[in-house]
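Novice: pasted the sequence and its predicted model underneath.
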Amino acid sequence: MLGSIPDLLRLVAVPVFGWAAYRDVKTRRVPNRTWTPLAALAVVLLLWDAYTVWTGPTAVGQRLFLIRVAISLGFVIPLSYGFWLIGGFGGADAKAFMLVAVLFPVYPVYYLPTVALPLQQSAIGVFSLTILSNTVLAGVVYPLAVAAGNLARGRFSLAMFIGRPVSVSAVTEEYGRLLESPDGFDRGGLDLDALRMYLQWRGCSLADIRADPDRHRLPTSLPRVPNDPGDGSLATDGGDPVADDVNGTGGRGDDASSQAVTDDTDAVDDPWGAERFLDDIDHSAYGTSPAQLRDGLDVLVEQDEVWISPGIPFLVPMFAGLVVSLTYGDVLFSLLQAVGLA
């Protein structure tokens, strides 16, 4: 037999995580319903394993199982939640790691004709920690790959390890954040989801703003009845791209409902209407401040090309970490063994 029934059923997670990683790359959105069936399966399999161990012959095996499950549930889940709270993880990333903690608390075993997988187990024996460490190692490769790509194309900048240049006309078709402000390189630039929300709210496109930045900078150019800003995604789950509305095809638009600009010399207390936008929406625009929105718009109307950080679609290294964990095992533990630290 290739493995126990619970361990074989756990392999269902591989294609699901693969699809979620693909979805994360394409839309940076993973529907909540993705995790529900796996969560139910994880609980059932955990109870199944607990019953098998509890009715087993050795008390040592029972204690080891309970300790490893306690570490997986008591450490990985709070860690994932904590990273989500401070903004280190997105919602889908946190849910995925919490799911891993329940689905893979201990090492599974898969028997092939000449070998058993995973090849390398850690001393502690908590498989969710192995997946976590392999995910982190896979994530480290990302900035190196970005830098290599920029070097190959002759792009040199302070942002070359974390970003790439794009045409301003294509910014609204990208995910990530600006790496520029009016003062130069800035890792805390405008979130592009927030930019799409702002454009959707105004009912105009970035091209409209670039065509007449002086007018759009005035608060009096804002629409009397703004649009629903949405969530800033390029495509909704099963729906039409939000970009259609961003490009002015689905909103009320500046020309249709904006207040007349009667005096271009009026004092601009709220350039671009940034404060009004953030006050008007009923949720956060990904932590964007009025200053970040203003600085980002100032850059976008002045430059033809900007550096952006696409960010790491974290489910991609997580999927890689899961596959490596199920086949090779704990890479970090092997590295520590190689240098005599484990």
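Specialist: Nice, I can see it. Numbering: from 1, shown residues only.
Novice: every contact and neighbour count from this point should use C-alpha atoms.
Specialist: OK.
Novice: ok, longest helix in the protein?
Specialist: In terms of residue count, the longest helix belonging to the chain (DSSP state H) is helix 127-152.
Novice: how about that helix: buried residues?
Specialist: 127-139, 142-143, 146-147, 150 (16 or more other C-alpha atoms under 10 Å).
Novice: tell me which stretches of the stretch 101-250 of the chain form helices.
Specialist: Taking DSSP state H, counting those that start in this stretch to define them, one finds helices in the stretch 101-250 of the chain at 127-152, 192-202, 206-211, 213-217, 243-246.
Novice: what packs against the first one?
Specialist: If contacts are counted by 3 or more C-alpha pairs under 8 Å, 6 or more residues apart in numbering; DSSP states H and E, helix 127-152 sits against helix 91-103, helix 315-327, helix 331-338.
Novice: now what about the last one, what contacts it?
Specialist: The set of residues external to helix 331-338 that reach it, using C-alpha atoms under 8 Å, 6 or more residues apart in numbering, is Gln120, Gln121, Ser122, Thr130, Ser133, Asn134, Leu137, Ser325, Ala342.
Novice: kindly recompute the last result at 10 Å.
Specialist: Residues outside helix 331-338 that contact it (C-alpha atoms under 10 Å, 6 or more residues apart in numbering): 120-123, 130-131, 133-134, 136-137, 321, 324-325, 328, 340-342.
Novice: now find how far off-centre that helix is within its chain.
Specialist: The chain centre lies 28 Å from the centre of helix 331-338; the measure is C-alpha atoms, centre = their mean, to the nearest Å.
Novice: tell me what angle that helix forms with helix 315-327.
Specialist: 60 degrees (axes from the mean of the first three to the mean of the last three C-alpha atoms, to 10 degrees).
Novice: second structure for comparison follows:
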Amino acid sequence: MFTSSLGIASGPDLLRLLAVPVFAWAAYRDVRTRRVPNRTWLPLVAAGVLALAWDLLSFGSSGVGLEFLVRTVVSLGFVAPLGYVFWRIGGFGGADAKAIITLAVVFPVYPAYELLGGTYPVYAAPLGVFSFTILSNAVLAGLVYPLVLAVRNLPRAELTPAMFVGRPVRLEDVPREYGRLLESPEGFTRRGLDLDALRMYLRWRGIDFTDLRNDPDRYRGSIPADPNTPGDGSIDDGDDASGTDSPPVEPIEGDPWAADAFLADHAAYGTTPAELRAGLSVVSDSGRGSVWITPGIPFIFPILAGLLAALTFGDLLFWVLSTAGL
């Protein structure tokens, strides 16, 4: 391909670097709010399509390379659908899936950057599909995180499976956290209550977390007469409640905490009535001072790390396997 006037990279590869600030902003936004607007990805997808068209035109009369076409087809036909499939089965959030699909469009093949006498990325995998390299790097970065959590939790001298996937927080701080409970009344669980769903429930009832903690029996045995709109469960600058606590009436038969009534009208991120009841029992337990939760780190953060590692070092998995003689 043609290099730019700066002698650093081809025009399409320079255009692809727009992904770095966009993904950095998306990771920051996702960590802080767990919400990444859809409009984040559309301009980057457009830039990727433009870069791909530019690449095709830059081949000129020499013809389009077969390897380039094959790698592009693999990126668009395998990596992009992979993000969608993992979202459908619950492995990724919606923003994570869109990020992977975007990467498949922006980085179908390895870019090349000349800087400080070196060429980057340094290590290219034989497959040559750069979006797959980014994804494999992201998975490796995600695998490191449980070890970091375990090391941080060791000084607390609590040996529990939760120490590899979460951290303890004071119960009064739960409404200001993102993530998922790692505890149920029976003990450790990976399917604890989503804290977004907890905030939605509180707003639906028109109460704050202190109300729930101070008088759990009232809310375990009643249903609100005039429920409020629960919102999307995001953390805002106001109280947990988005309305006023209406006088409770008799509960629906066999519906503790009015979980069925709440979830009949609000999906709450796939929460089941059993998960909601178990989570409410945990956070309303007066004998608890703290609870284990997942850190709630979205996968976009490891994707950003994988992207930066891929642009500089290259394919970490390929390097590890090559170093080990595999």
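Specialist: Done, it's in. Since the structure is predicted, the reported quantities are computational estimates derived from the model, not experimental observations.
Novice: TM-score of the superposed pair?
Specialist: Overlay of the two chains. TM-score (TM-score structural alignment, normalised by the length of the second structure): 0.94; 318 aligned residues with a C-alpha RMSD of 1.6 Å.
Novice: count of neighbours near the alignment partner in the second structure of Gly321 of the first structure?
Specialist: Matched to the second structure by TM-score structural alignment, Gly321 of the first structure sits across from Gly306. Gly306 of the second structure: 25 surrounding residues under other C-alpha atoms under 10 Å.
Novice: same thing with Arg276 of the first structure?
Specialist: Neighbour number of Arg276 of the first structure under other C-alpha under 10 Å is 14.
Novice: and it, how far from Pro290 of the first structure?
Specialist: In this view, Arg276 of the first structure and Pro290 of the first structure are 9 Å apart by C-alpha to C-alpha, to the nearest Å.
Novice: overlap of the contact sets of these two?
Specialist: Joint contacts of Arg276 of the first structure and Pro290 (C-alpha under 10 Å, 6+ apart) are Asp270.
Novice: that older thread, among the helices of the stretch 101-250 of the first structure, which is nearest Asp231 of the first structure?
Specialist: Nearest to Asp231 of the first structure, of all the helices of the stretch 101-250 of the first structure, is helix 192-202, at 6.3 Å by C-alpha to C-alpha.
Novice: that closest one vs the second structure - mean distance after superposition?
Specialist: By mean C-alpha distance after the TM-score superposition for the first structure, the fitted helix 192-202 of the first structure averages 0.6 Å away from its aligned residues in the second structure.
Novice: ok, now which ones touch the aligned partner of Tyr145 of the second structure in the first structure?
Specialist: In the first structure, the residue paired with Tyr145 of the second structure is Tyr142, using TM-score structural alignment. Counting by C-alpha under 10 Å, 6+ apart, Tyr142 of the first structure touches Ala148, Phe161, Ile162, Gly311, Ile312, Pro313, Pro317.
Novice: same question for Trp204 of the second structure.
Specialist: Trp204 of the second structure makes contacts with 198, 224, 226-231, 241-245, 262, 266, as judged by C-alpha under 10 Å, 6+ apart.
Novice: buried among these? Need that as a selection in ChimeraX.
Specialist: Provided next is the ChimeraX selection string for whichever of those are buried by 16+ other C-alpha under 10 Å:
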select :198,224,226,227,228,229,230,231,241,242,243,245,262,266
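Novice: between helix 91-103 and the helix or strand hosting Val69 of the first structure, find me the angle.
Specialist: Assigned by DSSP states H and E, Val69 of the first structure belongs to helix 59-71. Using the same axes, to 10 degrees, the direction of helix 59-71 of the first structure lies 170 degrees away from that of helix 91-103.
Novice: mean shift of the longest helix of the first structure relative to the second structure?
Specialist: Mean for helix 127-152 of the first structure is 0.7 Å (mean C-alpha distance after the TM-score superposition for the first structure).
Novice: on that earlier part again, include distance to Ala267 of the first structure when you put the helices and strands packed on helix 127-152 of the first structure into CSV, please.
Specialist: Supplementary listing: those in CSV, determined by distance: least, C-alpha to C-alpha, whole Å:
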stretch, distance to Ala267 of the first structure
helix 91-103, 41
helix 315-327, 47
helix 331-338, 59
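Novice: what residues are up against the residue mapped onto Ser205 of the first structure from the second structure?
Specialist: Residue pairing (TM-score structural alignment): Ser205 of the first structure is matched to Asp208 of the second structure. Going by C-alpha under 10 Å, 6+ apart, Asp208 of the second structure touches Pro175, Arg199, Tyr201, Leu202, Asp239, Asp240, Ala241, Ser242, Gly243, Thr244, Asp245.
Novice: thanks a lot, see you next time.
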